[in-house]
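Peer 1: can't give you the sequence, but here's the structure:
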């Protein structure tokens, strides 16, 4: 099993595992998105704090032939499947059904390079040249996935701090812009399962550790030829973060990250999490495990 939790800070950024290979230099961000201050219109937005409905609830990986992967919302695949929980559900000794897909720890979609790429350009306008650069056929599933990622990265989402991250430098800059300069933070990741079958199974909770900071943000892996993460947090909201150790029926042990969104009042009222939990939006928290291909950033107290 790989190391599920990686710590770093502005002074110790090299502790992050960097992706292998040559990366073009450049200190600027790629597609840094400005923070929006407008409030969502009564929750009618198609998106929510769940991150464009991606990466939630141990979604399934989308293999695109180039290390691409994304979290996909899974509903109705199994009558016992449950993606969302209350905090009270996550207690030592309890057994819960969870879907932890097996992934390769070395998957390039999981690892950020140190520097931001300067070529090829990461823009929707450059999509035709990007497809040629990566030898991808227009109209193919890979091309459509890239187009969706580039479109999602520039789509306005009022009420969020958000950015599409393609390097360690851009992540540091974004975190500093959201939480202030000179903050220290951790990158938390769910470890990959050491056994692949079955994917959906009952897991017994062995240990639960809450992180002390409520300032955190999830980052969802988007489909692209190299690592791209959509990092976001609703303005003026807090999350709770937990590290949870679970053992599956097949003996697989997973060190998982659990995030609890404490304010769901701005989410889409029709979001399926509310149907699963049997609650109305804004009335309680909604918790879910962070998939292995995603990551979460949490501040470390000084």
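Peer 2: Sure thing, it's come through. These numbers were taken from a predicted model, which means no experiment stands behind them. Residues are numbered from 1 along each chain as shown.
Peer 1: only C-alpha atoms from now on, for both contacts and neighbour counts.
Peer 2: Will do.
Peer 1: can you pull out the strands in the stretch 201-302 of the chain?
Peer 2: Along the stretch 201-302 of the chain, counting by DSSP state E, counting those that start in this stretch, strands occupy 216-221, 229-234, 239-248, 253-261, 286-290, 295-300.
Peer 1: and the third one, how far from the chain's centre?
Peer 2: On the basis of C-alpha atoms, centre = their mean, to the nearest Å, strand 239-248 sits 15 Å off its chain's mean C-alpha point.
Peer 1: what separates residue 169 from residue 147, distance-wise?
Peer 2: The spacing between residue 169 and residue 147, counted by C-alpha to C-alpha, to the nearest Å, is 24 Å.
Peer 1: next one: residue 18
Peer 2: 26 Å.
Peer 1: more crowded one of these two?
Peer 2: A count of neighbours by other C-alpha atoms under 10 Å puts residue 147 above the other of residue 18 and residue 147, at 21 against 16.
Peer 1: name the helix or strand for residue 7, please.
Peer 2: strand 5-9 (DSSP states H and E).
Peer 1: pull the residues that contact that strand.
Peer 2: Strand 5-9 is contacted by residues 14-17, 183-191 when judged by C-alpha atoms under 8 Å, 6 or more residues apart in numbering.
Peer 1: can you pull out the helices in the stretch 1-150 of the chain?
Peer 2: Assigned helices in the stretch 1-150 of the chain, in chain order: 127-133, 141-154 (criterion: DSSP state H, counting those that start in this stretch).
Peer 1: out of those helices, which is the most enclosed?
Peer 2: helix 141-154 (a mean of 19; mean count of other C-alpha atoms under 10 Å).
Peer 1: for residue 132, see how far away the most centrally placed residue in the chain is.
Peer 2: Compute the mean C-alpha point of the chain, and by C-alpha atoms, centre = their mean the closest residue is residue 220, 2.6 Å away. Using C-alpha to C-alpha, we find residue 220 at a distance of 26 Å from residue 132.
Peer 1: same check, this time on residue 68
Peer 2: Noted for residue 68: a distance of 17 Å to residue 132, by C-alpha to C-alpha.
Peer 1: do the same with residue 189
Peer 2: To residue 132, residue 189 is 33 Å away according to C-alpha to C-alpha.
Peer 1: for residue 209, same thing?
Peer 2: For residue 209, the distance to residue 132 (C-alpha to C-alpha) stands at 47 Å.
Peer 1: please apply the same query to residue 283.
Peer 2: 49 Å.
Peer 1: with residue 139 instead?
Peer 2: In terms of C-alpha to C-alpha, residue 139 sits 12 Å off from residue 132.
Peer 1: got the angle between the strand holding residue 7 and strand 239-248?
Peer 2: Inter-element angle recorded for strand 5-9 and strand 239-248: 150 degrees (by axes from the mean of the first three to the mean of the last three C-alpha atoms, to 10 degrees).
Peer 1: below is an additional structure, to be compared with the one above:
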């Protein structure tokens, strides 16, 4: 179980919160207040909301914030997804390019018929946004690793501990691109405020959500470019509670890609293309996979179901 101190902080914070409408959490109200009810809340964000005070207390009593081995796969994203996300942090181990078309070049979308080996996993990730008061009271820094591990009852060098340390390290790491803006949002309120500060209050959202598990070859039917100049992206990363890695890369294009599998089933995916990769690490996995050099061609990847884009209108 999480430490008694952490549980006490959460319960006290929840007790101080106004009683929300059964169908709407305080975080959801904040979203609507800041962005308007017409701005769609992506499923990955909705799933990270805590409902009423009572529901939150029940989840806490059931060990919702526990990351012991028995519930590791349900309280944090699994190791396969964690390894996939590490491809974006310049690491190569545990990634099999024969199983995943993680990266591709923008010209692949120009002509229909390009095939991709997709791996859209349905990930059991129950991590929720903490109330603002609680999130502010919990350390989130590499300087506090021992305290954080103790707070979440994680043994040093365990799978949970390694994933937590990797997440904090990614949040503290310098942005991939020169002068790129980034933030690890520990609450929905932080994510919304950060999006507004760089995108503006008038925005739409684009999600990589796919309604089923997909692990097979798909062929591109067509690709439609989405007006996305100035878009900001947020990716839910592995942690006991909801943390979104948000960044605003420069010169980025979005595409809605219509695809079909070998059985004739169609789907739509979102492709993100980075036009300027000159500042990416020379040994970045994408360059090794595509056999290209930094800054030579636009490099793309699919927006997975744990990712969203805030796009200015």
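Peer 2: Thanks, I have the structure now. Computed from a prediction, not measured in an experiment: that's the story for all the values here.
Peer 1: TM-score of the superposed pair?
Peer 2: Scored against TM-score structural alignment, normalised by the length of structure 1, the superposed chains reach a TM-score of 0.68; 247 aligned residues with a C-alpha RMSD of 3.3 Å.
Peer 1: ok so, going back, and the contacts of strand 5-9 of structure 1, which two are furthest apart?
Peer 2: The largest distance within the contacts of strand 5-9 of structure 1, taken as C-alpha to C-alpha, falls between 183 and 191 and amounts to 25.3 Å.
Peer 1: give the burial count for the equivalent of residue 161 of structure 1 over in structure 2, as a bare number.
Peer 2: Using TM-score structural alignment, the equivalent of residue 161 of structure 1 in structure 2 is residue 181. Neighbour count for residue 181 of structure 2, taken as other C-alpha under 10 Å: 17.
Peer 1: next: the one 10 residues further on.
Peer 2: Residue 191 of structure 2: 20 surrounding residues under other C-alpha under 10 Å.
Peer 1: and it, how far is that from residue 26 of structure 2?
Peer 2: Here residue 191 of structure 2 is placed at a distance of 14 Å from residue 26 of structure 2 (C-alpha to C-alpha).
Peer 1: before we move on, back to that, can you pick out the residue with more neighbours from residue 183 and residue 191 of structure 1?
Peer 2: More neighbours surround residue 191 than the other of residue 183 of structure 1 and residue 191, with 25 against 16 (other C-alpha under 10 Å).
Peer 1: aligned partner of the more buried one in structure 2?
Peer 2: Superposed on structure 2 with TM-score structural alignment, residue 191 of structure 1 falls opposite residue 209.
Peer 1: what about its match, which SS state?
Peer 2: coil (DSSP: H, G, I helix; E, B strand; the rest coil).
Peer 1: and the nearest residue to it once chain neighbours are set aside, how far is that from residue 196 of structure 2?
Peer 2: Distances taken as C-alpha to C-alpha, 6 or more residues apart in numbering put residue 305 closest to residue 209 of structure 2, at 4.1 Å, once the chain neighbours are dropped. Per C-alpha to C-alpha, residue 305 of structure 2 is found 22 Å from residue 196 of structure 2.
Peer 1: the two: which is more packed in?
Peer 2: In this view residue 305 of structure 2 and residue 196 are compared by other C-alpha under 10 Å, and residue 305 has more residues nearby, 22 against 18.
Peer 1: and that one, what pairs with it in structure 1?
Peer 2: Per TM-score structural alignment, residue 305 of structure 2 is aligned with residue 292.
Peer 1: its match: what's it in contact with?
Peer 2: Counting by C-alpha under 8 Å, 6+ apart, residue 292 of structure 1 touches 58, 100-101, 103, 189-192.
Peer 1: please identify which pair of the residues you listed lies farthest apart.
Peer 2: Applying C-alpha to C-alpha across these, the maximum distance is between 101 and 189, 13.8 Å.
Peer 1: looking at those two, which one has more neighbours?
Peer 2: residue 189 (24 against 20).
Peer 1: ok, that one to residue 218 of structure 1 distance?
Peer 2: Relative to residue 218 of structure 1, residue 189 of structure 1 is positioned 10 Å away (C-alpha to C-alpha).
Peer 1: residue 126 of structure 1 now?
Peer 2: For residue 126 of structure 1 relative to residue 218 of structure 1 (C-alpha to C-alpha), the value is 27 Å.
Peer 1: give me the more crowded residue out of the two.
Peer 2: Per other C-alpha under 10 Å, whichever of residue 126 of structure 1 and residue 218 has more neighbours is residue 218, with 24 against 12.
Peer 1: contacting residues for the equivalent of that one over in structure 2?
Peer 2: When structure 2 is aligned by TM-score structural alignment, the residue opposite residue 218 of structure 1 is residue 233. Contact analysis of residue 233 of structure 2 by C-alpha under 8 Å, 6+ apart lists 246-248, 307-310.
Peer 1: please name the nearest non-neighbouring residue to residue 233 of structure 2.
Peer 2: residue 309 is the one closest to residue 233 of structure 2 (C-alpha to C-alpha, 6+ apart), at 4.4 Å.
Peer 1: and if you look at residue 145 of structure 2?
Peer 2: For residue 145 of structure 2, the spatially nearest residue (C-alpha to C-alpha, 6+ apart) is residue 165, at 7.3 Å.
Peer 1: what lines up with that neighbour in structure 1?
Peer 2: Alignment note (TM-score structural alignment): residue 165 of structure 2 maps to residue 147 of structure 1.
Peer 1: gap between that match and residue 248 of structure 1?
Peer 2: 37 Å.
Peer 1: tell me how far the residue of structure 1 positioned farthest from its centre lies from residue 299 of structure 1.
Peer 2: Most distant residue from the mean C-alpha position of structure 1: residue 132, 28.3 Å away (C-alpha atoms, centre = their mean). Per C-alpha to C-alpha, residue 132 of structure 1 is found 40 Å from residue 299 of structure 1.
Peer 1: can you check residue 215 of structure 1 too?
Peer 2: Applying C-alpha to C-alpha to residue 215 of structure 1 and residue 299 of structure 1 gives a distance of 6 Å.
Peer 1: ditto for residue 96 of structure 1
Peer 2: From residue 96 of structure 1 to residue 299 of structure 1 the distance is 28 Å (C-alpha to C-alpha).
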